[in-house]
Structure formats: C-alpha cells, structure tokens
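A.B. asks: Could you work out the structure for the sequence below:
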Amino acid sequence: MTFQKERSAGFLANHMARLFANGLQQRIRPLGLAPAQFMTLLALWDEDGLTQRELVQRLNVEQATMANTLIRMERDGLIERRLHPEDGRSQSIHLTAKAVGLREPATQAARSQNEVALTGFSEDERLVFLDLMRRAIASMQAG
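C.D. replies: Have a look, this model is predicted:
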C-alpha cells in the first residue's frame, strides 16, 4: 500500500501548521514581532513575571530556544528581567509597556489568521474541528 499524504493526519497537520505560521508571521511582522516572540508574549500576557523555566514548560520549547528568544525580546524592548522575589538564583520575565501595547494588535493579527484558516466552515464545523484538534493534541501528549 502506498503512502497517501492527503490521508495522513501528520502530513496534513504539519502542512496546515506551516501555512498558518507563515500567515501569522506576515501579519505580525509589521508589529516587529517574530512567531516565537508572539508565542512568548501570549504566555506573559496571561501571567506576567514567569521564569524562563516556566516559559519553557508552558510553551514546550527547548531551553536554548527560549533563552535566544528572550535575548531578542529584551533587545527589542519587549521584556525586562528582574530577580525572582522568592528565588534569588532565578529571574522573572516582565513585560514592558511596549509589549503591553502590542497585545491588542498582535492578538487581532492572530484572530485574522484564524479567520482565514476557518473560512468556509460553519460555526458548528469550527467548534467540531477545534474540539477534534484538542483531542488529537491530548492523545499525543498522553502517549
């Protein structure tokens, strides 16, 4: 039996993710953001003051990748590092006013990309599709 990429969940998910990432990148680039920075900002907009280790865990990225992202974000004036109040050996990552100001335009860019991705879906289909995606993610995380 030959491999049929159009019937492969992995191929389709990967293809869709690349298309989505490219579209999002084009939409956030005018804001001066890269996708890894946007992903990190989403976590910090939810809870400012996380440590690098907490960001690595929440975003499921490599420590080195997060370190490089944070260096760029600090350089770009999006974050500042402070000594962690409970653990002087670590630093907490805090948003700057610039990063706080990017929340609405950046999340609007993501909403626009989501809308493009789901064009042609009814509201019920969107809900089912998102639920199926969450279930597939949960299955892969479990095993």
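A.B. asks: use CA for all of it now, contacts and neighbours both
C.D. replies: OK.
A.B. asks: In the protein, mark out all the helices, start to finish.
C.D. replies: 9-28, 35-46, 52-59, 63-75, 97-101, 103-117, 123-142 (DSSP state H).
A.B. asks: Here is a second sequence; please produce its structure as well for comparison:
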Amino acid sequence: MKDILRNIGVIARALDSISNIEFKELNLSKGQFVYLVRICEHPGIIQEKLVDMLKIDRATASRAIKNLEKNELITKQQDNNNKKNKLLFPTKKGLELYPLIIRENEYSNSVALKGFSESEINILSEALDKVKDNIADDWLYVKKGNKRNY
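C.D. replies: Down below sits the predicted model:
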C-alpha cells in the first residue's frame, strides 16, 4: 500500500511552518490562525464544535483560544441556552485579519495545485474529503478512550 499520509504530513507541516512565520507579526503563532478563521466563519461556535471541526484535543484548543482572547482577536460570551458553554466570536481586530489569512490560504492553494487540471483538482479534493472522513471515525473512536486494533 502506498504511504500517502507521510506526504500529507509533510505538506501540512510545511504550510503550517510558512504560515507561522508569515503570521508571527500578527501574534498568530502555532497554527492559531486556523482557529481564528473557523471562529470568523462560524461566529458563536462553542469550543467543542471547534475541536470536532479541527480534529484536535481540548487542551490544545483551550491554549489557542486563550491566546486569541489575550491578543483581543476573539471574545467569549455566555451561552444563554447552556451555561456551561462559552460562545466564541471574532473581535473587530480578528475580523480585520480574516481577509489576510484567506488570501494566504488561497495563495498556498494556488501554489500547491500549480499544473493541475480542473478535473485533477476535483478528483484530489474528493479523494481528500474521503480520507478526512475515514480518519474522522478513528479520531472519534480514540478520543472516546478506545484503542485501535492494528
């Protein structure tokens, strides 16, 4: 079987490293820009939904959210329907960064997909969606405290 996950990992780490360097002056380090984008796109999202969307652990999300809040890029508000939940909203400052982050993402996509036909891009996108869905099942299984049997 071909080991595509190594290549996916290399790509993800390279793009994350580039973004961390380019966004350092914006106080968006260690992948925090990903959280900010999702909060901008889903204002009022709760942390648990963000954790599920990004497939990360709660502690990592908590640290990133705390830093985004400290840098005044997001705010937390009490959820009137469930007092345990805090709703996450971008601040004006956070919303001002959103277009820059999206431009960087679009640029990285164009670099990554250089030389691909529209058909190849669609096939790759569908295949990666399928891989993501397959991994999501294992992520949820392990997150609930189970061990995979390999």
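A.B. asks: residues contacting the most centrally placed residue in structure 1?
C.D. replies: What sits nearest the mean C-alpha location of structure 1, by CA atoms, centre = their mean, is M39, with 2.9 Å. The neighbourhood of M39 of structure 1, defined by CA atoms under 8 Å, 6 or more residues apart in numbering, consists of L59.
A.B. asks: for stretch 45-62 of structure 2, how far is the first residue from the last?
C.D. replies: 14 Å (CA to CA, to the nearest Å).
A.B. asks: So which bit of structure 1 is it matched to?
C.D. replies: Aligning stretch 45-62 of structure 2 against structure 1 (TM-score structural alignment) gives residues 50-67.
A.B. asks: Going by neighbour count, which residues of the matching stretch are buried?
C.D. replies: L50, T51, Q52, L55, V56, M66 (16 or more other CA atoms under 10 Å).
A.B. asks: Closest one of those residues to R18 of structure 1?
C.D. replies: R18 of structure 1 has its nearest neighbour among the buried residues of stretch 50-67 of structure 1 in M66, at 20.1 Å by CA to CA.
A.B. asks: which residues sit in contact with the closest one?
C.D. replies: Shown in contact with M66 of structure 1 (CA under 8 Å, 6+ apart): Q52, L55, V56.
A.B. asks: A67 is in contact with the first one, correct?
C.D. replies: Which is Q52 of structure 1. Yes - Q52 of structure 1 sits in contact with A67 when judged by CA atoms under 8 Å, with a separation of 7.4 Å.
A.B. asks: any idea how far the match of stretch 45-62 of structure 2 is from the chain center?
C.D. replies: Relative to the centre of its chain, stretch 50-67 of structure 1 is centred 12 Å away, using CA atoms, centre = their mean, to the nearest Å.
A.B. asks: ok, now stretch 58-71 of structure 2?
C.D. replies: So, by CA atoms, centre = their mean, the centroid of stretch 58-71 of structure 2 is 13 Å from its chain's centroid.
A.B. asks: Ok, stretch 109-123 of structure 1 next?
C.D. replies: On CA atoms, centre = their mean, the centre of stretch 109-123 of structure 1 falls 17 Å from that of its chain.
A.B. asks: Counting neighbours, which bits of it end up buried?
C.D. replies: Buried-residue list, stretch 109-123 of structure 1, by 16+ other CA under 10 Å: A109, A110, Q113.
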